[in-house]
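**Q** have a look; sequence and predicted model below, questions after that.
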Amino acid sequence: MSHPSAVGLTNGTEPLPDFPQLRQCPYQPPPGYRELRENQGPVVRARLYDGRPTWVVLGHAQARELLIDPRLSSDWSRPDFPSPSPRRKAIQKATILVGMDPPEHSAYRRRLISAFSVRRTRELSVSIQRRADELVEAMLEKGPPADILGGLALPLSSHTICRILGVPYEDHDYFEEQSALLVSPQVTEDDATQALMNLRTYLTSLVDRKEKEAEPGDGLLDTLVSEDLADGSLSRDDVIRLGIILLMAGHETTASMITLSTFTLLQNPAQLAVFRADPGKAALAVEELLRYLSIGDVAMRIAAADITVGDVTIREGDSVMLSTSEINRDPAAFEDADVLDLERGARHHLGFGYGVHQCIGQNLARAEMESALTTLFTRIPGLRLAVPAEQVEIKPAQSGVQGIYELPVAW
């Protein structure tokens, strides 16, 4: 399907705004989104990097309505499926599960759900807490300054996804490096494609090794190899592609949330005092941080049929982008939506999506955030930024996962 060029794309008499836009502050949505919602409504027209027009959903109620509508497709294999950046487009070519519609999506998800269940998360919580303790202790022994991303957030999330999948932790440096290329806004489509090929080669070798083991391990990949691959219900390619998407999603997003949450709390001393006063309410605080930060800022869809939402008609074949950061700041859904309130308890946020594509790893992410933040602020009560806040570099919106590149701290 061909799409109009950027030239001449207008909304009435004005040129269409670009999407996505850049954050000016790591923990605030791009200011242009608020202006769009207030001036034009919760579902607006915009323009993607390649000039293609798109609908952008900025309202909470409209997002919930659309995310459970089967006419809104997540099928990345469609040749006309939209993308917010060239790098994201490269990733879409090589992954499964996220970019599928039911019933195919449901069949894959059922094979994974037990590895990310509440029960499995509870079983892993001791290991997660032990690793958080070790990492914070190592920071204290080395002394300041320290980097929260490299010293705590990334190794904790990598350790956890390795345990879940059955990936040797000694390989974590390699897959972290390749995964970082996939989420970095600074790489080209060719670089992202090469990183995917490298991850594929690594996982192919790992699957080969697991097939030869006399007894399977307790990781998800071990189960997929010993059961689903062995009985032919999954192909080797299926197992490898599932491994790629879980490795990518399983550590980058959580590491970004831990790092950005730390920065946000340090910038909001009154709320940090609330957090320190009662660590038993960490689960409540994590929920608000998930809403407030909304690091997975762009959800991509395409209309498989005409859809009417409010006074807007989305036509078959239209691109639809959902801006989670602005959706979770909708004043119609959250009172004082721009205020960080760790006692809010707003579990109806869409930080993990909604409907059949709601994040499968959300229980695990919550557990990691609780352990990391509680341990960090309990063990290091004098924690502070080691550089001025304005020197903390923001990841551009096109990265897909919002965050910061590093967070230097002292005490």
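**A** Right, received. Where do you want to start?

**Q** all contacts plus neighbour counts: C-alpha atoms, from now on.
**A** Fine.

**Q** and the strands in the stretch 151-300 of the chain?
**A** Along the stretch 151-300 of the chain, counting by DSSP state E, counting those that start in this stretch, strands occupy 298-303.

**Q** count residues in the vicinity of residue 9, would you?
**A** 19 (other C-alpha atoms under 10 Å).

**Q** what's the answer for the one 10 residues further on, then?
**A** Here the number of neighbours of residue 19 (other C-alpha under 10 Å) works out to 24.

**Q** what sits against it?
**A** Counting by C-alpha atoms under 8 Å, 6 or more residues apart in numbering, residue 19 touches 46-49, 84.

**Q** neighbour count, distance to residue 381 and secondary structure for those residues - can I get that in a markdown table?
**A** Listed next are the contacts of residue 19 as a markdown table, based on neighbours: other C-alpha atoms under 10 Å; distance: C-alpha to C-alpha, whole Å; DSSP: H, G, I helix; E, B strand; the rest coil:
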| residue | neighbour count | distance to residue 381 | secondary structure |
| --- | --- | --- | --- |
| 46 | 24 | 45 | strand |
| 47 | 23 | 46 | strand |
| 48 | 21 | 44 | coil |
| 49 | 15 | 44 | coil |
| 84 | 23 | 40 | coil |
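
**Q** I'd say residue 113 and residue 360 touch.
**A** Yes - contact between residue 113 and residue 360 holds when scored by C-alpha atoms under 8 Å: they sit 6.9 Å apart.

**Q** who has more neighbours, these two?
**A** residue 360 (21 against 14).

**Q** can you name the two of the contacts of residue 19 that sit furthest apart?
**A** 46 and 84 (11.3 Å; C-alpha to C-alpha).

**Q** may I see the buried residues of stretch 220-240?
**A** For stretch 220-240, the neighbour count (16 or more other C-alpha atoms under 10 Å) marks 220-226, 228-229, 234, 236, 238-240 as buried.

**Q** want to compare, so here's the second one:
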Amino acid sequence: MSSSTLPLPNSATCPFGPPPEISAIRESASLPRVSCPTGIEAWLVTRYADVREVLGDPRRFSVRAGTAGHILANHPPDAPINPGEFPRMEGADHLRFRHALAPAISTAKRMTAIQPVVQRIVDDMLDELATRAQPVDLHEQFAKPVNSAVIAELLGVPASARELFLRGAESFFNGDADDLDAAKMPLYACLQDLIARRRTEPAEDALGILVGRREDFTDLELLITAVTLLFAGYDTTSSMISNATLALLADPVQFALLREDPAVVPGAVEEFVRQLGVGTGLLRIAETDTEIAGTPITAGDYIVVSVQGANHDPAQFSDPDRLDFRRDTREHLGFGFGPHRCVGQQLARLELTVVLSTLARRIPSLRLAVPFEEVTFKTGTPNTAPAPLPVAWDEIRPG
């Protein structure tokens, strides 16, 4: 069967939503076969109900191939699963890590404890931006360092080692296997040292909590788990910060609403995740002969679920392309669905809430430093975002 090319986000035609081809595909009777950037062929699923079905049924559609092998060449779907690489595990193996991670990164108690830390990181970064010449690249000089610092704090990584985190995460998403291998060594050495210290010096950071769990994880499992959390959360949340900020600057009415009514911030976070998240889709592999929406699927076939396409499905969300902070977004799929729903979603919500509310409060004059049409977007990664994002302001108010 012939295949078309996987539709990817297109900043020129649709910067805040799925490419136009997705709407036409969604209305077709059968699933299309698409050729992905890494060379694999996959079935493309775009309707909300079908995407939810695939994500919610790991017995038929496994995540063992990873989620980004259709986009990232250094993440082949047939690679062996490493100890601690829990996002690619299923069943009891996956739950072993998931249950252990819950008190470290997702409970209300943990989020309450880390909220002041996130606020301090954001405020410190804005204080630093206030000393720099304008315009400033908000993606490189704010979104990325804020997010990597939050993940480092979560894991208990000292500030002196944050550059290793940045370099390691960047190499993972640039698609160069040699760069990734070179960046891994110092990052792994840093984490191995930290794990060894947590064996004798208990702490309330995520690694300390995992070390103290009764599951008795090996050092290798802890190491890969920490690296997985970094890689999974780095590009996703930093891209969302930049995308959401650009969307606000492109819509002065919504930015004014955020400044004037902080109570809408939680709704804004959910709406941004619904509208902007996971534009390149998530990869799955069929575990058995089955069908999706009447289309026969053979065991071993790859499936790309268009999460953004599902979140813009008018059958589920009225006027889905409109940004509406008061929309009922409880059923959006921006954090996934089913047993592999994003394990760090509560941390992402917290970080986005702090960032958006603080930007609105401390830089109410924030604006683009170039015409919107001149903003360029990074490509070739699972998460698109404006890069660079040049901004300017009249004043950054004290924290």
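**A** Good, I have the coordinates. Being a predicted model, the structure only gives us computed values, none of them experimental.

**Q** if we can go back for a sec, for the buried residues of stretch 220-240 of structure 1, give me a markdown table that also has distance to residue 406 of structure 1.
**A** Formatted as a markdown table, those follow (distance: C-alpha to C-alpha, whole Å):
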| residue | distance to residue 406 of structure 1 |
| --- | --- |
| 220 | 31 |
| 221 | 31 |
| 222 | 34 |
| 223 | 35 |
| 224 | 35 |
| 225 | 36 |
| 226 | 39 |
| 228 | 40 |
| 229 | 39 |
| 234 | 39 |
| 236 | 37 |
| 238 | 34 |
| 239 | 33 |
| 240 | 30 |
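
**Q** corresponding residues in structure 2 for the longest helix along structure 1?
**A** The helix that spans the most residues within structure 1, counting by DSSP state H, is helix 236-267. Under TM-score structural alignment, the match for helix 236-267 of structure 1 in structure 2 covers residues 219-250.

**Q** and the matching stretch, how far from structure 1 on average?
**A** Taken against structure 1, stretch 219-250 of structure 2 registers an average deviation of 1.1 Å after superposition, with mean C-alpha distance after the TM-score superposition for structure 1.

**Q** chain center to that stretch, what's the gap?
**A** 5 Å (C-alpha atoms, centre = their mean, to the nearest Å).

**Q** ok, the residue nearest to the spatial centre of structure 2 - contacts?
**A** Nearest to the mean C-alpha position of structure 2, counting by C-alpha atoms, centre = their mean, stands residue 236 at 2.4 Å. In this structure, residue 236 of structure 2 makes contact with residue 383, judged by C-alpha under 8 Å, 6+ apart.

**Q** could you do residue 221 of structure 1 as well?
**A** So residue 221 of structure 1 contacts 165-167, 207, 239, 243 (C-alpha under 8 Å, 6+ apart).

**Q** let's see 6 Å
**A** residue 165 (C-alpha atoms under 6 Å, 6 or more residues apart in numbering).

**Q** that one matches what in structure 2?
**A** Under TM-score structural alignment, residue 221 of structure 1 pairs with residue 207 in structure 2.

**Q** how close does the aligned partner of residue 118 of structure 1 in structure 2 get to residue 350 of structure 2?
**A** Under the alignment defined by TM-score structural alignment, residue 118 of structure 1 corresponds to residue 108 in structure 2. Remark: distance between residue 108 of structure 2 and residue 350 of structure 2 (C-alpha to C-alpha, to the nearest Å) = 10 Å.

**Q** neighbour count winner among those two?
**A** residue 350 (18 against 13).

**Q** excluding chain neighbours, give the residue nearest to the aligned partner of the more buried one in structure 1 in space.
**A** Superposed on structure 1 with TM-score structural alignment, residue 350 of structure 2 falls opposite residue 367. Closest residue to residue 367 of structure 1 apart from its sequence neighbours, by C-alpha to C-alpha, 6 or more residues apart in numbering: residue 125 at 6.8 Å.

**Q** what about the helix or strand harbouring the one you found, how far off from structure 2?
**A** Assigned by DSSP states H and E, residue 125 of structure 1 belongs to helix 118-142. Following the fit onto structure 2, the mean deviation recorded for helix 118-142 of structure 1 is 2.1 Å by mean C-alpha distance after the TM-score superposition for structure 1.

**Q** after that helix, next one along is what?
**A** Counting by DSSP H and E, what follows helix 118-142 of structure 1 is strand 146-147.

**Q** which strands or helices does that following strand pack on?
**A** For strand 146-147 of structure 1, the elements it packs on are strand 408-410, judged by 3 or more C-alpha pairs under 6 Å, 6 or more residues apart in numbering; DSSP states H and E.

**Q** what range in structure 2 matches the strand it packs on?
**A** Against structure 2, strand 408-410 of structure 1 falls on residues 390-392 (TM-score structural alignment).

**Q** quick one: residue 354 of structure 2 is in a strand?
**A** No - Residue 354 of structure 2 is assigned helix when assessed by DSSP: H, G, I helix; E, B strand; the rest coil, not a strand.

**Q** how near is the spatially closest residue to it that is not a sequence neighbour to residue 326 of structure 2?
**A** The spatially closest residue to residue 354 of structure 2, leaving aside those adjacent along the chain, is residue 119, at 6.2 Å (C-alpha to C-alpha, 6+ apart). Using C-alpha to C-alpha, we find residue 119 of structure 2 at a distance of 24 Å from residue 326 of structure 2.

**Q** among these two, which residue is more densely surrounded?
**A** residue 119 (19 against 13).

**Q** and that one, what pairs with it in structure 1?
**A** By TM-score structural alignment, residue 119 of structure 2 lines up with residue 129.

**Q** and residue 85 of structure 2, by the same measure?
**A** Match for residue 85 of structure 2 (TM-score structural alignment): residue 96.

**Q** go on, residue 134 of structure 2?
**A** In structure 1, residue 134 of structure 2 lands on residue 144 (TM-score structural alignment).

**Q** can you check residue 71 of structure 2 too?
**A** Match for residue 71 of structure 2 (TM-score structural alignment): residue 84.

**Q** residue contacts, residue 331 of structure 2?
**A** Contacts of residue 331 of structure 2 by C-alpha under 6 Å, 6+ apart: none found.

**Q** again, 10 Å this time
**A** Going by C-alpha atoms under 10 Å, 6 or more residues apart in numbering, residue 331 of structure 2 touches 52, 274, 311, 316-317, 337.
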